[in-house]
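# All I have is the shape, not the residue letters:
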């Protein structure tokens, strides 16, 4: 079945026989037993709920995994994921991860005895140098947030398997519609479902997906024990959002391609980070491991003053955190998504006062360009 059809029809719905086209919201905390030792398959919603189960089966199918677990946020998913590891275990991670992920690793997981090496995972030789007897996993974002560095997933999977390591891939930016890391050898895929999977900037969610029965059983035990599960209503909102994932991603990418090209022609824009540009250093890797480039663009302007003026002059594009929704959002990473990263580390990764991150939405691309043009100019801003 084509993935565009799978987005709409999802998993097989075995939870009801009413003929309802929309999956019901089973807003129940518990389920009655038919008798001693007899169950409907649902006992308590922390363990499983029919609405959430349908969503999880749909996500697993989209990623070509055997199991998916739905969490209240992406950060909750990562928190549960880290429970796979024990005191003294070492994990290699991309050095340009989302700031909240690095904050969790540095301030929570390290306190609990885990060790991390943050490096450029697009350089496989550098990754090899950091593998030691305590290393248990490699954790990558590709492309990274916010400087759009691309890691070769298949090459990293080969290295991980040769060293008996778990390969974890954050696939939030490209989604299973454009990239399927499990097919390339990854063991676990992570999503902030808040972003493109939901697609409407109105729901928080996170996912872990695996094609390993062993990892599925371990994660399910952690999930049941810690209780960080997505609610039935939020599960239903994600089911609804995923139905339009394919058409949203294609339109947003079309807009992003046009805007990225325009940004490269602007005098005040000194650098454009978009993996769909042939000038991107990892363009060929992106083409090889995915079927699209997504709609996330970062760009560096000439001065901090230009960046601040742009943020204050925009009328259509919203100055807000998050990404992946139908509305275009612009973020100032150094003071928002990566504010908790030490300044020296931020600057070393190119996250400076001139860098902006743009999540391109579904608006007319020319309207978005007009808004950016007036915000970049010296003239007073005007209403669109």
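Great, that's in hand. These figures come from a predicted structure and were not determined experimentally.

# Every contact and neighbour count from this point should use C-alpha atoms.
Fine.

# The stretch 201-350 of the chain: strands as residue ranges?
For the stretch 201-350 of the chain, the strands defined by DSSP state E, counting those that start in this stretch occupy 206-210, 269-273, 296-301, 318-319, 329-331.

# What segments of the stretch 151-300 of the chain are helices?
Remark: helices assigned in the stretch 151-300 of the chain by DSSP state H, counting those that start in this stretch are 153-162, 175-178, 213-226, 232-242, 245-263, 283-289.

# circling back: pick the most deeply packed of the strands of the stretch 201-350 of the chain.
Neighbour counts (mean count of other C-alpha atoms under 10 Å) averaged over each of the strands of the stretch 201-350 of the chain peak at strand 206-210, with a mean of 27.

# Check which helices and strands that one sits against.
Secondary-structure packing of strand 206-210 (3 or more C-alpha pairs under 8 Å, 6 or more residues apart in numbering; DSSP states H and E): helix 50-63, strand 67-71, helix 74-81, strand 188-192.

# alright, now check it against this:
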């Protein structure tokens, strides 16, 4: 355990983030950054004797460097990149067949929920949604047709925590069932699902891994060759691939991932403590606070926690709108994990596709605000929140 009580991280992740995945090979120029290879096709030697790269949908040199880097950061054997996080999710589900059964957390990113609820049932795959905080709920939902269990931890936007190791033990009692963990909120800097028993660690790289709101991409990591081979086949068979330009941009972003995540955590904790003291706030949810009901589990399975927090503002949707409109440097936008602090009202954006009954059950009410705490000076972040609360108070 570290002095903060979290898992102790091994040395070297800063070095792997900077140097992982690439070695200079050009004997004339020896660049220390990989080239952006935009060629769609590559010349081959002879019929029946292919070189490593043939067609960029199958494999591209720039994408390969990024995939190797992602694997090294996570201490994984394999990684694959896709054109978006939902593209990665679609590819994972494509290993299944009609009639297969899926178990998923009842609180998921809205886009993932829509896939399970509306898209994959058309292909003959049914999903049972359960509260994954209790592994028994997963065990009770398992059938002989269950082939995949999908969890987020922390969840979006209520930040529920699932014990990955305990769930893995339940899932792997039944042969042939895959455990997938959406690790977007934590990144491999703060949480490593594969080390805790997951078969696949999945990311929307668009968020923290890129960190600059200028690139859309997804990825998977795994230690199992059979899973990698299936997903690599589907990667090029389905064609859900990112461009070489985006791969190069994301590779560059990974070099600062450890530094950025440390600052996101520092700012997130400071803002969460500030919000807990505000009379206009009903409740603050942040995995790094001791007030979080699963804070001990967070410390047990994570190396820290990111800048994601949610809070309930006192009042109804009118108060929520007034508060958001009063913010100056903090922007209202649907994504997260960028350098700048952003806020969103999940019931009207990321989770708008849920029914009112589903929202109420999960606690996604109109006065819930999700915050992606950025890298600005924490004094400036708090000052912006402070003036917005004062505006709200004076407007009554």
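That came through, no problem. Computed from a predicted structure; not experimentally measured.

# Could you dump the helices of the stretch 151-300 of the first structure into CSV with mean neighbour count and distance to residue 341 of the first structure added?
Formatted as CSV, these follow (neighbours: other C-alpha atoms under 10 Å; distance: least, C-alpha to C-alpha, whole Å):
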stretch, mean neighbour count, distance to residue 341 of the first structure
helix 153-162, 18, 26
helix 175-178, 23, 26
helix 213-226, 15, 28
helix 232-242, 23, 31
helix 245-263, 20, 27
helix 283-289, 16, 27
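
# so can I have TSV of those showing distance to residue 296 of the first structure?
Shown next, in TSV, are the helices of the stretch 151-300 of the first structure (distance: least, C-alpha to C-alpha, whole Å):
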stretch	distance to residue 296 of the first structure
helix 153-162	19
helix 175-178	12
helix 213-226	30
helix 232-242	19
helix 245-263	7
helix 283-289	14
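
# and of those, who's closest to residue 304 of the first structure?
Nearest to residue 304 of the first structure, of all the helices of the stretch 151-300 of the first structure, is helix 245-263, at 17.0 Å by C-alpha to C-alpha.

# Which residue numbers in the second structure does that closest one align to?
Aligned by TM-score structural alignment, helix 245-263 of the first structure falls on residues 257-275 of the second structure.

# Work out the gap between that stretch and the centre of the chain.
Centroid separation for stretch 257-275 of the second structure versus its chain: 17 Å, with C-alpha atoms, centre = their mean, to the nearest Å.

# can you check stretch 170-185 of the first structure too?
The answer for stretch 170-185 of the first structure is 9 Å, by C-alpha atoms, centre = their mean.

# Please work out how many residues are found near residue 106 of the first structure.
15 (other C-alpha atoms under 10 Å).

# Next, it: secondary structure please.
Here residue 106 of the first structure is recorded as helix under DSSP: H, G, I helix; E, B strand; the rest coil.

# Map it onto the second structure.
Residue 106 of the first structure maps onto residue 117 in the second structure, by TM-score structural alignment.

# looking at it, that match is touching residue 127, isn't it?
Yes: contact criterion C-alpha atoms under 8 Å: residue 117 of the second structure and residue 127 qualify, at 7.2 Å.

# circling back to that earlier point, right, and the helices of the stretch 151-300 of the first structure - which one's nearest residue 364 of the first structure?
helix 245-263 (7.6 Å).

# could you check the angle strand 269-273 makes with that closest one?
150 degrees (axes from the mean of the first three to the mean of the last three C-alpha atoms, to 10 degrees).

# From the rest of the structure, what touches helix 245-263 of the first structure?
Helix 245-263 of the first structure is contacted from outside by 4, 7, 177, 196-197, 199, 269, 272, 274, 276-277, 292-297, 326, 360-362, 364-365, 368-369, using C-alpha atoms under 8 Å, 6 or more residues apart in numbering.

# Counting neighbours, which of those end up buried?
Using 16 or more other C-alpha atoms under 10 Å as the burial test, the contacts of helix 245-263 of the first structure include 4, 7, 177, 196-197, 199, 269, 272, 274, 276-277, 292-297, 326, 360-362, 365, 368-369 as buried.

# residues in contact with the equivalent of residue 137 of the first structure over in the second structure?
Matched by TM-score structural alignment, residue 137 of the first structure corresponds to residue 148 in the second structure. Listed by C-alpha under 8 Å, 6+ apart, the contact partners of residue 148 of the second structure are 101-103, 177-180.

# would you say residue 148 of the second structure is within a strand?
Yes: under three-state DSSP, residue 148 of the second structure sits within a strand.

# So it versus residue 172 of the second structure, what's the distance?
10 Å (C-alpha to C-alpha, to the nearest Å).

# Tell me which residue of the first structure matches up with residue 206 of the second structure.
By TM-score structural alignment, residue 206 of the second structure lines up with residue 194 in the first structure.
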